[in-house]
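*Asks:* coords please:
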Amino acid sequence: MIAYLFPGQGSQQLGMGADLFDEFKKLTDIADEVLGYSIRSLCLDDPERLGNTEYTQPALYVVNALSYYQLLEEGKPRPDYVAGHSLGEYNALLAADVFDFMTGLRLVKKRGELMGRVSGGGMAAVLGLGEQEVLDVLRASGLDSLDVANLNSPTQTVISGPREDVEQAKDLFMAANAQSYSVLKVSGAFHSRQMIESQREFAEFAHQFELRPPTVPVIANVTARPYRSDRVVDTLVSQISSSVRWCDSVRYLMGKDVEEMVQVGPGRVLTGLVRSIRRKAEPLIVTPEEEREAALLDEPPRRTAATLAPAAAAPAAAAPAPAAAATAPAPVVPRAILATDLGSAGFRRDYGLRYACVTGGMYRGIASPELVAAVARAGMLGFLGTAGQTVEQAEAGIRQLKQTLTGDTAFGVNLVHDPRHAGWEDALVDLLLRYDIRVAEVSAFITLTPAMVRYRLTGLRREADGRVVPRHRVIAKVSRPEVARAFLSPAPARLVGQLLEQGRITAAEAELAAELPVADDLCLEADSGGHTDQGVALALLPSVRRLRDTVAAQYGYRQRVRLGAAGGIGTPEAAAACFLMGADFVTTGSINQCTVEAGTSDQVKDLLQDIDIQDTDYAPAGDLFEYGSRVQVLRKGVLFPARANKLYELYKRHDSLDGIDAATAGQLQTRYFGRTFDEVYQEVRAHHPAAEIEKADQDPRHKMALVFRWYFAYSTQAALSGSDEGRVDYQVHCGPALGAFNQWVKGTELQDWRRRRVAEINLRLLQEAADLMARRLLAVGTD
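*Replies:* Below you'll find the predicted structure:
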């Protein structure tokens, strides 16, 4: 296979195209007409203007294009793949029939004009250091204003930003053993956040054109993956402020077994880079599944010391405006706010994420290994659901994820508090430590427990700079200030002493425990599916933020505990509202169980895909039945909420099963349970510890509670298995967020849950939230 590679700015040279302008006179005349000057004179006789961005870019585009057409006329084969370095990507798109010669030149002319206006910025080439080493130098020096602009080879990186900072960085990089550091002769900080304003203006211009899907794969600078056919315009637009991921683009072609990579255009810069990459880097092997999931990603990986991400691809290109509207084109949403900008950069950095988005650990394995792996590969943080499972089931899920995900791909496991099964909690923590699970989502904790604190403290260490660094991170889901305070404070001395005395933590870990909070991050859970205190995000987030700051001042923490938002997040508006309130991340739940990857039955998903926001209700929680704790569940199409509430009312009014009147008892046994109380109790005896059964035998009210709780276990299992017999009794934890999501996607391909992929729906949620925030900010102060 063969790939044609087109060079970008920096490859221009006086005299280029001398043998092409006469050969392709018609195209040369078109270029002169579009540009308003002679392209021949520019390239052959005007070195001053040829070095000016406004003129350089059209000149290179024309010469690259004519060079490509010359190859075809000479009988050279059409390429299997194409790619271009920065400006050269326009020629790659031309070769892939995305636009014609004139349209491409009009786009490049506008691009050159906009980029040529930018001043005050600079760029520098760093040789001898890789991307991560460059980022480490920038981060350590505090030069967060500088971005990684070009990743040209494993040891050649270009940085971009304010000229003063670019020049100042030289000594820092040379001290870090860079082979050389060369400030480039450019007028602006190209491929950096300083180009956002130019990108906005270019977006308005570019969206006037209707571009075609590529006829051959075009490897995009911003992702090092092929262009998506439905996002051509905005991927091209985003390139202006994004990193040029050239090294990975070539590695991608290597992974596709492209034997021949031919530079088409002046110079030999790309030829040299390809040679260097082939010599120093391994092919980038992308499996078909990873290829499909990569197509969902709207933004490339982070590229700056401050983890400011490049611009993203947005919805499909708009058609040209009607002629009547030519003087007032429809407004185009600028890509100034990106999905990768949302939330806390520190949160994304610490967990190795692209997006400040978490998918919660839904109970009984609904947050399946497949679901967690999908969101992890998409650059979000997923938690494996373990509540209601055996330790063996949890271990199987962890092992599957460890085998599926490679490298540093982040995922976590849910650790839920169950006051009735303390031994299970301890066993799960043993499992997390044994498999070196570095992050846990802890939920339903009203008070701290020894098992949870042991997980947090194991592996604590002090760095050379004095910071206490945990090996195990904790994201705690809370909905009450008093519980939040417990997680914001250091581990209680009583529990620390107990664990030390038992030999379950070391003396050093016990000593360091007082210097950091129990949780790294709090997820503030408003009214949600499953267990809920029916909190209100508008009240919860600001209240806990003030509490967080008070506790931090009290203990003098060196790092801020971050606050996320959960509950009710099913639409871009909801996600945007949380971020605007200052949420460092968002957690989605209900919407994820109506996806292909969710570990529940197709029958449940069929019910869920059609609900609206009013189709949920509150019912007693089976695991905390006697305490009166409540969960939010599906109401439409099932009888579970009504029946569960009836059982709890009976439990409150009676001291035993014998105290229930005969008519009601008969209804419970025939309609609710489908078996007698005695038959239910025999099943209960087979699945509960001996001590629990002994207590029930002696306490009729406890026996009644166990019989009633059987219905909650039965209704959950019926839903998970899709039992036709128990369909009306399905217990499905769900909040109105899913109803709101259903209305958002109604009439689109995502209306059918079989088209809902968990990574895609969360990415769309974030991207449209970013778009919405950009529009709202632009609208501030306008009519």
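
*Asks:* Only C-alpha atoms from now on, for both contacts and neighbour counts.
*Replies:* Noted.

*Asks:* For I437, which three-state class applies?
*Replies:* Of the three states, I437 takes coil according to DSSP: H, G, I helix; E, B strand; the rest coil.

*Asks:* surely it meets V413?
*Replies:* Yes: look at I437 against V413 with Cα atoms under 8 Å: they come within range, at 7.4 Å.

*Asks:* So which of these two has more stuff around it?
*Replies:* Counted by other Cα atoms under 10 Å, I437 and V413 do not tie: V413 has more neighbours, with 25 against 20.

*Asks:* Are we agreed that that one is in a strand?
*Replies:* Yes: counting by three-state DSSP, V413 is found in a strand.

*Asks:* Before we compare anything, build this one as well:
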Amino acid sequence: MKAVVFPGQGAQRRGMGRELFDASPELVDEASEILGYSLRTLCLDDPHRQLGRTEYTQPALYVVGALAHRQWRESTGGEPDFLAGHSLGEYCALHAAGAFDFATGLRLVQRRGALMAQARGGGMAAVVGLDAARLGELLDEGGFSGRLTVANDNAPRQQVVSGDTATVDALVAHLDARDVRCVRLNVSGAFHSPLMRQAQQDFARFVDGFALGAPATPVIANATARPYVPGRTAHTLVEQIVRPVRWTESVHHLLDQGVTDFVELGGRVLGKLIDQIRSAPRPAARPEAPAAPLEGPAAPVDTPHAPLDSADDTRGARPGTPAAALGSPVFRRRMGVRHAYAVGGMYRGIASAEMVVRLGRNRMLGFLGTGGLPLPEIEQRVKEVQHGLADGQPYGVNVLADHDDPAAERALVDLLLRHSVPAIEASAFMQMTPALVLYRARGLRRGADGRTVCDHRIMAKVSRPEVAEQFMAPAPEPVLDRLRRENALTDEQVRLARTVPMSHDITVEADSGGHTDGGVATVLMPAMLGLRQRAQDRYGYHEPLCLGLAGGLGTPAALAAAFMLGADYVLTGSINQCTVESGMSTEVKDMLQDAGIADTGYAPAGDMFEFGAKVQVLRKGVFFPTRANKLFSLYSHYDGIEEIPEKTRSLLERTYFGKSVEEVWDEVCRYLRSQGRDTEIDRAETEPKHKMALVFRWYFFHSTRLAMNGEGSGKVNYQIQTGPALGAFNQWVEGTELASWRHRHVDRIGLMLLDGAAEHIATACRHWRDTLGAPSA
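*Replies:* The predicted structure follows:
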């Protein structure tokens, strides 16, 4: 197999490209017009000594690389099996793979070079003759870990370090005193490090103006050392600015794929590095490296000694510890996470973009909360998550079943497909809808071994066996047929959808905050495990199903119990809305941190009001549970608002609604019209009971809005969905700094719970061993 590679900055030399320019004069002229200066003069003569300046170097190397590929392809008539490029060279690789045209690539590179040239206050140094492990020891010894980034892992004995100027200078002196060759590089900034964050943000805004495609030939990304993921081209290029160049890992990956022939175009720099990588023994795998997912792109590994953002400053379970071994390794590999732990997507963005990013950066899975949010706001938050995470770092988006408006559900899924969201959390579904099936089937393709590859993961949240069975089965044939007739799916996608379950990962939800059927974990989990075995036997899935558990998980002992019941992973909810990253108002967080185990109650669910579905909510300090139950009682006893006694109706207007019923109805009508649901209004005008339901539903929306905004005048009407798990957590951290939500971070909470659960299980096992008199292992 053959790989074509392109060098990056440092490969430039005066006179480069002479024969290429003569062969493609029209492209050279186009490049000069875009750049505003003669590219031929710059590369061949460099009269103003500009070729070594970043803003000129990068466009010049891109053009030479692109023309070299064009000449190579025309002269050989061949196509490579893989493409790769070092830093700037990655743009040449992507152009060669058809991700964007020549002019688009040049405009991107021109802007990238200008932004990187503007960077100040940072520097880089090349360290030669040390392997990564020994360099790490010297960084630790000198106190440089966390202050410097290994920006380029070029070869087993060649690393480049980035950081602020003073720290780089100190490192050079530190290594020089130990007879280690360390050369200060002539650059203006700390490239491929977090110090380039401003350039990254400016570049992200620029890239938003372009439509970048997926590579037709696999391109190995510097940031992940794995192939580009479809739909993530722009995001990966933006991340490349601040992420290390993992060249050694990239070459190892290509060798593992069977590449034997490397062709370097546009320079003569990478060949020597590749030879060194090939000939050097590979180091043992780092313990923190998560195994690649069973299917789809492999997850990236953290770069050693790279400084973490403030969001990564966590303490708790780490790979190699007992906590990291809890749950199913299948789940951890499949989702690309370190721990069998996830955070659910709480309503109206309580599970915020900030929360999901913080979790993802620590290789923990979080779902963005979208319920109740308009599509433009959801799209903006999805972009925030994607810009905040590197390729392969895990995240997902919650999709809440819309029983009133299936078109809205479909519109949300269409949005997530456009943005190539890799996983969704399906909540409150009673059956498989076209939108869910579309999302699942669109992510199916046939792998090189002929097996079905799943690029779109659905984590279903269920509390009823009959619903779980649907998610464990392949997509329903009638829905597949309908989507095929609409040309929403191809014949191949329909065939593949018959070979996999709707969801490989199913969260069993016991009694919990928010929507609940009041299930008991010790009853539900064994029953669901039986269903899973029957589904596995019936359908013969190649990839195993995993069952998680949610509901009531607020202490280490609770998590330990979940794993001992057979859960492959756990999912937490209520405890996470009382954290710094939560999108809930500070007023509500202040209330939640003081909640006890007995301070919650049940109320009707606003989105399923007529069905009598329940949610679990905070009752301490608010009247919402009592008032919500009163509304359902009125709905059950009367056939229309007009039948409600005047005294009661007046009470509703004065204390519940804060306005007249007529004003509430006008507001409801405006909302329904804005959503294109005029038929709902027509129905309400002829069905008084339906109109009453819509008016009462408004109160549930209103009470949630009051809580989210922290409106003090409406505090007694706050709807705060939470369960007793939060009270148990509050009790667990009482007397510690985590008693205040201002010290609670979502990732730290998860790691502490997992650490505690592992210790709880270990202690119990020691007790059982001692009690039963079993010999120790």
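
*Asks:* now for A644 of the first structure: what does it line up with in the second structure?
*Replies:* Aligned counterpart of A644 of the first structure in the second structure: A628 (TM-score structural alignment).

*Asks:* just T716 of the first structure next, same as before
*Replies:* Per TM-score structural alignment, T716 of the first structure is aligned with T704.

*Asks:* And that match, how far from H253 of the second structure?
*Replies:* Between T704 of the second structure and H253 of the second structure the computed distance is 50 Å (Cα to Cα, to the nearest Å).

*Asks:* higher neighbour count, these two?
*Replies:* Per other Cα under 10 Å, whichever of T704 of the second structure and H253 has more neighbours is T704, with 21 against 16.

*Asks:* does that one really touch I720, like I thought?
*Replies:* Yes: between T704 of the second structure and I720 a contact is recorded at 7.1 Å, counting by Cα under 8 Å.

*Asks:* before we move on, the earlier item: mind listing what the match of T716 of the first structure touches?
*Replies:* Each residue near T704 of the second structure by Cα atoms under 8 Å, 6 or more residues apart in numbering is listed here: Y718, Q719, I720.

*Asks:* And the strands in the stretch 451-600 of the second structure?
*Replies:* 452-454, 457-462, 505-509, 514-516, 546-550, 569-572, 600-604 (DSSP state E, counting those that start in this stretch).

*Asks:* still on that earlier bit, quick one: which of the contacts of T704 of the second structure is nearest to D179 of the second structure?
*Replies:* Of all the contacts of T704 of the second structure, D179 of the second structure sits closest to I720, with 62.6 Å by Cα to Cα.

*Asks:* Show me what the closest one lines up with in the first structure.
*Replies:* Using TM-score structural alignment as the criterion, I720 of the second structure maps onto V732 of the first structure.

*Asks:* wait, what's in contact with that match?
*Replies:* V732 of the first structure makes contact with V604, V633, L634, T716, A719, according to Cα under 8 Å, 6+ apart.

*Asks:* and those, which of them are in strands?
*Replies:* Judged by DSSP state E, those include V633, L634 as members of strands.

*Asks:* returning to that earlier point: mind checking how far the match of T716 of the first structure is from M116 of the second structure?
*Replies:* Separation of T704 of the second structure from M116 of the second structure (Cα to Cα): 45 Å.

*Asks:* got it, and V168 of the second structure?
*Replies:* In this view, V168 of the second structure and M116 of the second structure are 18 Å apart by Cα to Cα.

*Asks:* what's the answer for D131 of the second structure, then?
*Replies:* Distance of D131 of the second structure to M116 of the second structure, given as Cα to Cα: 28 Å.
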